[in-house]
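Undergrad: here is the input, now give the coordinates:
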Amino acid sequence: MLQLGKLKLSGVAMLAPLERVSYVGFRNVCASNGACLSFTEMIRAKSITAMHGVINMIDSIDEGTPTGVQLLAATPSELRACLHTIEEQALSGCQPHWRNLSVIDLNFGCPKPEVAGQQLGPAMLKDPHTIASLFEVLAEFKSSSNLNIGAVGAKIRLGMDAVEMQSKVYLPVLEEANNHLDYLVVHGRHAAMKSSDLPLLDPIGEIKARAASSLAIIGNGNVSSADSAAHMMAYTGCDGVMVARAAIQNPWVFKDLSRVGPGGIILADKPLTDASEGLLPTLEEVNNAEQVCEEWESRFGKRTKNKYVTFRRLNFERLRQLIKTGEDVVVGNQVTRANKVHALKRKTL
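TA: Presented below is the predicted three-dimensional model:
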């Protein structure tokens, strides 16, 4: 239903790159519930070139799950070297599973001090010249690579703060995206906004209205159900949605989101069969999903990072408690907060 470059996807809802979360097991669970595309967590381009341990975060060993890698690059030369390493390692057989990558994405959205504070991520939006050069490198790689890269794109915010947002620093970036990219993910917040602040839909709509017909616009921010996705798509005209915190809370949210079609239309031929409040899975579904994750961890062996295993154990235990008690309990860090199921406040573990 959604096309990004040469890549045809089965739906309109995709899983965001999520730190400490987006490993092959979790991505597989989301895909089996309807996520049309998923991403690794953000990886620094220079770390891939240096072949640091973070290369194991490119765990695209599941051929059946469309997967993208999200990169953080400071300069065109840094990005070019990284892409060369990815192709070389994939084709040489050193990292054969990297052949399964379908999408390459650039991060201009992470607001964390270790990113934005280094003038990377959203801090780069005010420098369209550098962004244009990065986009050119990405487009050139897609057209010349021997890897089967279906689409290249980027994820942006609306600026570093309200001043940058009001000056619309994102529009020059859009112009360059129109020339070089297949899609642009737009998070409807600037970097100084909190996750509790409502996302701003008008800028997403403005970007979609100015986007080339060849550039898909993906909306991001507080998408947690078919209704919220349909509203964002209908209001802004965006072509698809990206889901983050709601997927951490409950990967089965993609079952609901799979009911949304192009234009934000709720598809009548896909009735909702899960519990309407929260789309909670059954205990059997949770247990089966965790077993799937464990199997993928076993296949990837010692390269599966402990942070992913810890997240998997804590999050599935949280889901079991939610199903059994009707309360959402955050497990870990000696923090326990309870919320009624109908509220389903989204939290990042």
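Undergrad: use CA for all of it now, contacts and neighbours both
TA: OK.
Undergrad: how about the helices in the protein?
TA: 24-32, 45-49, 76-92, 113-116, 128-144, 162-166, 170-180, 201-210, 226-236, 245-249, 253-257, 283-300, 306-325 (DSSP state H).
Undergrad: winner for burial among those?
TA: Counting by mean count of other C-alpha atoms under 10 Å, helix 253-257 has the highest mean neighbour count of the helices of the chain, with a mean of 26.
Undergrad: counting by contacts, list what that one packs against.
TA: If contacts are counted by 3 or more C-alpha pairs under 8 Å, 6 or more residues apart in numbering; DSSP states H and E, helix 253-257 sits against helix 226-236, helix 245-249.
Undergrad: any chance of the helices of the chain in CSV, plus distance to G219?
TA: Formatted as CSV, these follow (distance: least, C-alpha to C-alpha, whole Å):
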stretch, distance to G219
helix 24-32, 18
helix 45-49, 25
helix 76-92, 25
helix 113-116, 21
helix 128-144, 20
helix 162-166, 16
helix 170-180, 14
helix 201-210, 7
helix 226-236, 7
helix 245-249, 14
helix 253-257, 14
helix 283-300, 28
helix 306-325, 26
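Undergrad: among those, which is nearest S60?
TA: Across the helices of the chain, S60 has its closest neighbour in helix 24-32 (6.6 Å, C-alpha to C-alpha).
Undergrad: give me the residues contacting the closest one.
TA: The contact list for helix 24-32 (C-alpha atoms under 8 Å, 6 or more residues apart in numbering) reads 15, 37-39, 59-62, 65, 247, 251-252, 254, 289, 292-294, 296-297, 312.
Undergrad: orientation of that helix relative to helix 306-325 in degrees?
TA: Relative orientation of helix 24-32 versus helix 306-325 (axes from the mean of the first three to the mean of the last three C-alpha atoms, to 10 degrees): 50 degrees.
Undergrad: how far off centre is helix 24-32?
TA: 12 Å (C-alpha atoms, centre = their mean, to the nearest Å).
Undergrad: do the same with stretch 64-74
TA: For stretch 64-74, the distance to the chain centre is 9 Å (C-alpha atoms, centre = their mean).
Undergrad: also stretch 295-306?
TA: Computed by C-alpha atoms, centre = their mean, the chain-centroid distance of stretch 295-306 equals 21 Å.
Undergrad: here is a second sequence; please produce its structure as well for comparison:
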Amino acid sequence: MDTIKIGTVELSGRAVLAPMAGAGDRAFREICASFGAAMTTSEMVSAKALQFNDKKTPELMELGADARPGAIQLFGSEPDVMAEGAKRAMDFAPDAIDLNMGCPAPKITGPGAGSALMKDPALCGEIVAAVKAAVPVPVTVKMRAGWDEKSRNAVEVAKICQQAGAAAVTVHARTRSQMYAPNPDWGVIKAVKEAVSVPVLGNGDVTGAQSAALMLERTGCDGVMVGRGALGNPWVFREINAYLTESCRILPPPGVSEKMLVLLRQAELMCRYKDERRAMNEARKHVGWYLKGLRGAAEFRRRGSLLSTMAELEALTKDVIAENEKE
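TA: Alright, predicted model coming up:
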């Protein structure tokens, strides 16, 4: 299988899991890794919250052995605060530190972090340099095409970040103003790949094996980062790996029983890492994603939105299987 080398970290495969706030917790990352995700990244962590010893933040940085290589993603806008946050993140032994320069959420961009950093390319470089000097692991950057149509500056920012010491860059092929709605412009990924020598990962509407292969072919990027396409569908990594390494082999989609079994496994892990009540509350959205396209999904989603115990989820999955496997 093809490998990607990010500093001292070698990835066995070309498809990695994107960091996703509110969805990419430890349990989900471990499930995706079990299906072949070559690397996983934590939900984004506030460097400032680390500075103030926020009690909820450490849980976001827990990296189990079953989801390695694993990176911790930090967000913030001050080089010294980001560097100090990276030092504290090292307590969790990440394989890399990823810097968020792509999040479009107003609560992140408002204070100048996330994709707002792309409005100040020099500051992007200062943050990379500060974090690189603070930690012994590779530092990577996730960015967007730019802030808006008038400032599509991913190439400039990527070159500055590489010069400051970034070991890899990921490019989401939309501007911040586009959020997630219009079709991504993969041309920006190609332009970044041609401009830098470090590995470049492409991100934006990779939902399966063929879209992954198409992005790799059209942009020349080293690997693909899968985000929303993996929600309720961790098999996407197995499918991409088979397609890329086995002469375009298309694997059959998982059956309903396998889907429900993996959903239960993910929920069990969530309960292990969090208390059952909170885990099941957070699992409700995942249930909706796993149910996509199944018979009776609307009613099952309604039931899923009320879940509070594993026993209720077990009963739900049995009913889903019965409804979808009957003649």
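Undergrad: which stretch among the helices of structure 1 comes nearest Q334 of structure 1?
TA: Here helix 306-325 is closest among the helices of structure 1 (C-alpha to C-alpha), at 12.3 Å.
Undergrad: for the closest residue to R152 of structure 2 other than its chain neighbours, give me its contacts.
TA: Using C-alpha to C-alpha, 6 or more residues apart in numbering and skipping the chain neighbours, the partner closest in space to R152 of structure 2 is G146 (4.2 Å). Counting by C-alpha under 8 Å, 6+ apart, G146 of structure 2 touches S115, M118, K119, R152, N153, A154, R174, T175, R176.
Undergrad: select the longest strand from structure 1.
TA: The strand that spans the most residues within structure 1, counting by DSSP state E, is strand 101-108.
Undergrad: and it, what's buried?
TA: For strand 101-108 of structure 1, the neighbour count (16 or more other C-alpha atoms under 10 Å) marks L101, S102, V103, I104, D105, L106, N107, F108 as buried.
Undergrad: the last one and A123 of structure 1: what is the separation?
TA: The reference is to F108 of structure 1. As for F108 of structure 1, its distance to A123 of structure 1 is 8 Å (criterion: C-alpha to C-alpha, to the nearest Å).
Undergrad: one more: the third one?
TA: From V103 of structure 1 across to A123 of structure 1, the span is 23 Å (C-alpha to C-alpha).
Undergrad: also the fourth one?
TA: Relative to A123 of structure 1, I104 of structure 1 is positioned 20 Å away (C-alpha to C-alpha).
Undergrad: got it, and A132 of structure 1?
TA: 15 Å.
Undergrad: could you check how far the alignment partner in structure 1 of E239 of structure 2 is from E19 of structure 1?
TA: By TM-score structural alignment, E239 of structure 2 lines up with D256 in structure 1. Remark: distance between D256 of structure 1 and E19 of structure 1 (C-alpha to C-alpha) = 24 Å.
Undergrad: before we move on, what about E78 of structure 1?
TA: E78 of structure 1 is 22 Å from E19 of structure 1, by C-alpha to C-alpha.
Undergrad: and G11 of structure 1, what pairs with it in structure 2?
TA: Aligned by TM-score structural alignment, G11 of structure 1 pairs with G13 of structure 2.
Undergrad: go ahead and confirm Q51 of structure 2 touches A86.
TA: No - checked against C-alpha atoms under 8 Å, the pair Q51 of structure 2 and A86 is beyond contact range at 10.3 Å.
Undergrad: next up, the contacts around V192 of structure 2.
TA: Neighbour list for V192 of structure 2: A154, V155, A158, V200 [criterion: C-alpha under 8 Å, 6+ apart].
Undergrad: check contacts around the last one.
TA: With contacts defined as C-alpha under 8 Å, 6+ apart, V200 of structure 2 is in contact with A168, V169, T170, V171, I189, V192, K193, C221, D222, G223.
Undergrad: now render the buried residues of strand 101-108 of structure 1 as a markdown table, adding distance to L279 of structure 1.
TA: A markdown table is the format used below for the buried residues of strand 101-108 of structure 1 (distance: C-alpha to C-alpha, whole Å):
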| residue | distance to L279 of structure 1 |
| --- | --- |
| L101 | 30 |
| S102 | 29 |
| V103 | 29 |
| I104 | 31 |
| D105 | 30 |
| L106 | 32 |
| N107 | 30 |
| F108 | 32 |
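Undergrad: what lines up with A177 of structure 1 in structure 2?
TA: Alignment note: A177 of structure 1 maps to C161 in structure 2; criterion TM-score structural alignment.
Undergrad: out of everything not next to it in sequence, what's closest to that match?
TA: What sits nearest to C161 of structure 2 in space, not counting adjacent residues and going by C-alpha to C-alpha, 6+ apart, is G125, at 5.0 Å.
Undergrad: that neighbour matches what in structure 1?
TA: The pairwise alignment with structure 1 assigns G125 of structure 2 to A132, based on TM-score structural alignment.
Undergrad: let me know whether its match touches N178 as I believe.
TA: No - A132 of structure 1 lies out of contact with N178 (C-alpha under 8 Å); the separation is 10.5 Å.
Undergrad: thought L313 of structure 2 was touching G304?
TA: Yes - with contact defined as C-alpha under 8 Å, L313 of structure 2 counts as touching G304 (7.4 Å).
Undergrad: which residues do the two both contact?
TA: Going by C-alpha under 8 Å, 6+ apart, no residue sits against L313 of structure 2 while also sitting against G304.
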